[in-house]
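[1] here is a sequence with its predicted model. Questions after.
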Amino acid sequence: MTSTGAINGLLINDNYIKIISNNIANASTIGYKSSQPVFFDIFSHSIYSNSIQGSGAGISHIIQNFNNGMLIETNRDLDLGIIKDGFFRVLDARGHVYYTRNGQFLLDKNKNIINMQGMYLTGQNKSFSKNTFNNLSNLEVINLRHADILQAKPTSSITLSAILNSNINSVTTDDPQNNLSESGNNIRKIIIYNKDEKPEEITISFNKKDEHTWKVHVKSNNEKDTSTENSIDNSFELQFNSDGELISHELFKIRSQNAKYENITLNLTDTVEQSNSDNSFKEFYQNGYLEGSLKTFNILSNGEIIGRYSNEQTLPIGQILLSKFINPEKLRPESGNVWSATEESGEGDIGIAGNSGFGLLEKGTLETSNVDLNKELINMIVAQRNYQSNAQSFKTEDKIINTLINLR
């Protein structure tokens, strides 16, 4: 009977060569992780002797190397590389969950973000709160069709910051034009949007009433219809202390009798009064806009998808979420450069890129295979020599056994 040690040596080195060959074959596979066997020695007790005999070696399991590969630039918007820890979570057509480091994605005809195997990238399709992503129930297939059209939004908030000259003379009229010669630029004309999805121009003017007291006048500039019920015509007072800081910090409500206007909040809290300074405006913002269509989108390093619309609005339309495992080596490799979770790997944690140990996303890059070809070729030579040596050992022992059989 031939030596079990030599036979085991042939078998494990044959498997070792297959593992090395697979690594070499995937040296150019995006996101591929190399593998290596873990060998163990085998000993057995003889029934004819108390001595322990070596019976060769075996492979206990195969370790996957999850060290990061290099990121290469592709300048393609839907190519995503993960810096450090994390996996993309994808679903196949039957709803089975897989994980991958291959960030080659594209849009299908239904505007789902899918990988090259047609698996669906998961996350969320709307604005989000970071504190809500703590279980699998929050995940869904990312689909951008819901974001094709951004519905019009009537103005409900105006923020305006002004610098007012405390040295100009007070006026006794509410006419905002009366004080122009002395106050300089004390009028700001802005565009707001009503519920009819139409832009309208309003005027916000500042007139000094008393020392450290100013009157703010908000009026619509509708030349075709000047009736009170169809326009905006509100006034407010601002009080400043001796240092020019605003005392009254309440948010003013701009009201109109016409239902086509949203109730508008006017925020002037950053307005200041200064001496020897021309009236000017530091900042302006209003939150209304017309209907717009999605022109393009950008993926941030935290996985947030920002849509850019034809109405010049930029809004979050989705969020890519990553998965992370304490024991990724126990993930089961599957065809298509993906892994599935096992009992030993666990289901994994879900999180936002850049938070709680999750890696960041790098748009326009892909992670290359982490196979070291030089190392694999050396391992191939070693495995080949080991195989040849075990084969020679097998031949030698075979000759010895034949010699014993032929003894007369």
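    Structure's in. What do you need?

[2] C-alpha only now, for contacts and for neighbours.
    OK.

[3] any idea which helix is longest in this structure?
    Counting by DSSP state H, the longest helix found in the chain is helix 373-405.

[4] distance between that helix and the chain's centre?
    Centroid separation between helix 373-405 and its chain, computed with CA atoms, centre = their mean, to the nearest Å, is 52 Å.

[5] now do stretch 331-350
    Computed by CA atoms, centre = their mean, the chain-centroid distance of stretch 331-350 equals 21 Å.

[6] go on, stretch 99-108?
    Put simply, stretch 99-108 sits 13 Å off its chain's centre (CA atoms, centre = their mean).

[7] and for stretch 119-137?
    On CA atoms, centre = their mean, the centre of stretch 119-137 falls 10 Å from the chain's centre.

[8] please apply the same query to stretch 130-138.
    In this view, stretch 130-138 has its centroid 14 Å away from the chain centroid, taken as CA atoms, centre = their mean.

[9] and that stretch, what's buried?
    For stretch 130-138, a neighbour-count test (16 or more other CA atoms under 10 Å) marks residue 133 as buried.

[10] residues making contact with that stretch?
    If you take CA atoms under 8 Å, 6 or more residues apart in numbering as the criterion, stretch 130-138 is touched by 123, 124, 349, 350, 351, 352.

[11] second structure follows, compare the two:
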Amino acid sequence: MSFQQALSGLNAASRNLDVIGHNIANSGTTGFKASRTEFSEAMASASGSASGQSVGIGVSVGAVTQQFKQGGITSTGNNLDVAINGNGFFMLRQPDGSSAFTRAGNFNTDKAGNLKTLTGDQVLGYPVDTVTGKAQTGQPPVPMVFSPGQTMAAKTTTEVSVNMNLDARAQVGAGDAAATPPIPATPRATYGTSLNVYDTQGVATPLSLYFVKSATANTWEVYTTLDETVQAPGSPVATIAFDASGNPTPNPLPAINISLDATNNPNNPTPATIDFALDLSKVTQFGTKFAVNDNKQNGYTAGSMTGISISGDGSVVASYSNGVKRTEGQLALASFTNPQGLASTGNNKWVATAESGLAVAGLAQTGTLGTLQAGALEDSNVDLTAELVNMMTAQRAYQSSAQAIKTQDQVFSTLVNLR
């Protein structure tokens, strides 16, 4: 017996306790991945040693490997928190311009509107095409910046959609004086709805729509004013017919082009008329009372950004003072051929190495990348119970190696004291 085996055991157990202590210390660190000590038997190279006669010279620490198993996900309710469920890493740009990666999605914004980590690294993502609303994944990810002074220009209304039911039991709007008893005319305002539409300067103009049942069976006339000197009875801006099932016909029902004066704009001259397509395909004629279910239009006045939030697919949605929410970017995720090869640099970050391979960027739920959960964070994947058991095992190994050294010392003392 020699001191070498026991001494190597002390060193290995000490290193193991360091790793276990590091894991336990980070059991509450967002996105932390536990490490494990890998041991290797040490053998002396002795040429010509007989089989079965060689004795090992102890143990060495072969590697400290990271365990990238999924951590638990805890809901926080914070609109800038986001957790990865599955494969992938958030992509970061460090202050020196180099790239890094993290699983910790506890982001925040600075006064300039940069989306950052707690340690000041910029979070990368894809800009969104203003026409299609899709992330531009054909270009490299860029830092996500959402300036607090960012504004949204006004948008004129081009589409209006009405969803309502017209009572199939309603009398013809003109009435019937010859009937017994006479049927009075139905006021034009009886079946109506209204909403605001917007001109080119973002000034709201009220749009009123009135529906009058015509003498033609299952047909209704559409008017935009109560003033019969402007729109006389029988001269509607549109008509809508229904089939025997109470649905609009023809199917699909073509949109109706309407022009409306921007009456609420005080400027002289006023902006051009508000020209929009009126969609009545969701209007029905059933034998129930008149009811307006929903009215929609796609215009809005100008607005300033009031805040941002991250949705489940990684889209960064900005809220504006005009009530509009618009996707301004989408977070990028990265995957690696060998995540075990990533080098940890502290502060919940890793950097790519030759062993990990290059980062492959993409969006959540594409390729091998996992899903995102907004308003939540991924917990550390440290199993405290297992770590405490491992710590007791490492302590016993350390004590046993120390006892082996003590025993060897006693043997040497006995030899030295021989007379």
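    Looks like it came in fine. Please read these numbers as outputs of a predicted model, since none were measured by experiment.

[12] re the thing from before, and the longest helix of the first structure, how far from the second structure on average?
    Averaged over the aligned pairs, helix 373-405 of the first structure sits 4.3 Å from the second structure after superposition, using mean CA distance after the TM-score superposition for the first structure.

[13] that helix packs against which elements?
    Helices and strands touching helix 373-405 of the first structure, by 3 or more CA pairs under 8 Å, 6 or more residues apart in numbering; DSSP states H and E, are helix 4-25.

[14] could you tell me the angle between the helix it packs on and helix 373-405?
    If you take axes from the mean of the first three to the mean of the last three CA atoms, to 10 degrees, helix 4-25 of the first structure sits at 160 degrees to helix 373-405.

[15] what's helix 4-25 of the first structure packed up against?
    Short answer (3+ CA pairs under 8 Å, 6+ apart): helix 4-25 of the first structure packs on strand 35-45, strand 52-64, helix 373-405.

[16] list the buried residues in the last one.
    Yep, that's helix 373-405 of the first structure we're talking about. Neighbour counts over helix 373-405 of the first structure (16+ other CA under 10 Å) mark 376, 379, 380, 383, 384, 386, 387, 390, 391, 393, 394, 397 as buried.

[17] spatially nearest residue to whatever residue of the second structure lines up with the fourth one (excluding sequence neighbours)?
    Using TM-score structural alignment to pair residues, one finds that residue 383 of the first structure aligns to residue 394 in the second structure. Nearest non-adjacent residue to residue 394 of the second structure, counting by CA to CA, 6 or more residues apart in numbering: residue 13, 5.5 Å away.

[18] cool, and residue 110 of the second structure?
    Closest residue in space to residue 110 of the second structure, ignoring its immediate chain neighbours: residue 116 at 7.3 Å, by CA to CA, 6+ apart.

[19] residue 192 of the second structure too?
    Using CA to CA, 6+ apart, the closest residue to residue 192 of the second structure is residue 210 (4.2 Å).

[20] any idea which element the counterpart of the one you found in the first structure lies in?
    Superposed on the first structure with TM-score structural alignment, residue 210 of the second structure falls opposite residue 205. Using DSSP states H and E, residue 205 of the first structure falls within strand 199-210.

[21] next: residue 220 of the second structure.
    Residue 220 of the second structure belongs to strand 219-223, assigned by DSSP H and E.

[22] pull the contacting residues for the aligned residue in the first structure for the residue nearest to residue 110 of the second structure.
    When the first structure is aligned by TM-score structural alignment, the residue opposite residue 116 of the second structure is residue 114. With contact set as CA under 8 Å, 6+ apart, residue 114 of the first structure has these partners: 105, 106, 107, 108, 120, 121.

[23] cool, residue 306 of the first structure as well?
    Residues in contact with residue 306 of the first structure (CA under 8 Å, 6+ apart) are 297, 298, 299, 300, 314, 315, 316, 317, 318.

[24] reformat those residues as a markdown table; add distance to residue 216 of the first structure, neighbour count and secondary structure.
    Putting the contacts of residue 306 of the first structure into a markdown table (distance: CA to CA, whole Å; neighbours: other CA atoms under 10 Å; DSSP: H, G, I helix; E, B strand; the rest coil) gives the following:
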| residue | distance to residue 216 of the first structure | neighbour count | secondary structure |
| --- | --- | --- | --- |
| 297 | 40 | 18 | strand |
| 298 | 40 | 17 | strand |
| 299 | 42 | 22 | strand |
| 300 | 41 | 16 | coil |
| 314 | 31 | 15 | strand |
| 315 | 32 | 16 | strand |
| 316 | 35 | 18 | strand |
| 317 | 37 | 23 | strand |
| 318 | 40 | 23 | strand |
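
[25] residue 93 of the first structure: which of those residues is nearest?
    For the contacts of residue 306 of the first structure, the closest approach to residue 93 of the first structure (CA to CA) belongs to residue 318, at 21.0 Å.

[26] against residue 390 of the first structure, how distant is residue 9 of the first structure?
    From residue 9 of the first structure across to residue 390 of the first structure, the span is 6 Å (CA to CA, to the nearest Å).

[27] actually residue 39 of the first structure, sorry about that
    Residue 39 of the first structure sits 16 Å away from residue 390 of the first structure, going by CA to CA.

[28] on that earlier part again, which two of the contacts of residue 114 of the first structure lie the greatest distance from each other?
    The most widely separated members of the contacts of residue 114 of the first structure are 108 and 121, with 11.5 Å between them, by CA to CA.

[29] between those two, which one's more packed in?
    Just comparing residue 108 of the first structure and residue 121: by other CA atoms under 10 Å the higher neighbour count belongs to residue 121, 28 against 13.

[30] now the more buried one, nearest residue through space, not along the chain?
    Of all residues not flanking residue 121 of the first structure in the chain, residue 90 sits nearest, at 4.6 Å (CA to CA, 6+ apart).

[31] list the contacts for that neighbour?
    Contacts of residue 90 of the first structure by CA under 8 Å, 6+ apart are 97, 98, 99, 100, 119, 120, 121, 122.

[32] where does the corresponding residue of the second structure for it land in three-state SS?
    Aligned by TM-score structural alignment, residue 90 of the first structure pairs with residue 92 of the second structure. On the three-state scheme (DSSP: H, G, I helix; E, B strand; the rest coil), residue 92 of the second structure is labelled strand.

[33] residue 92 of the second structure and residue 127 of the second structure, how far apart?
    Taking CA to CA, one finds residue 92 of the second structure at 15 Å from residue 127 of the second structure.
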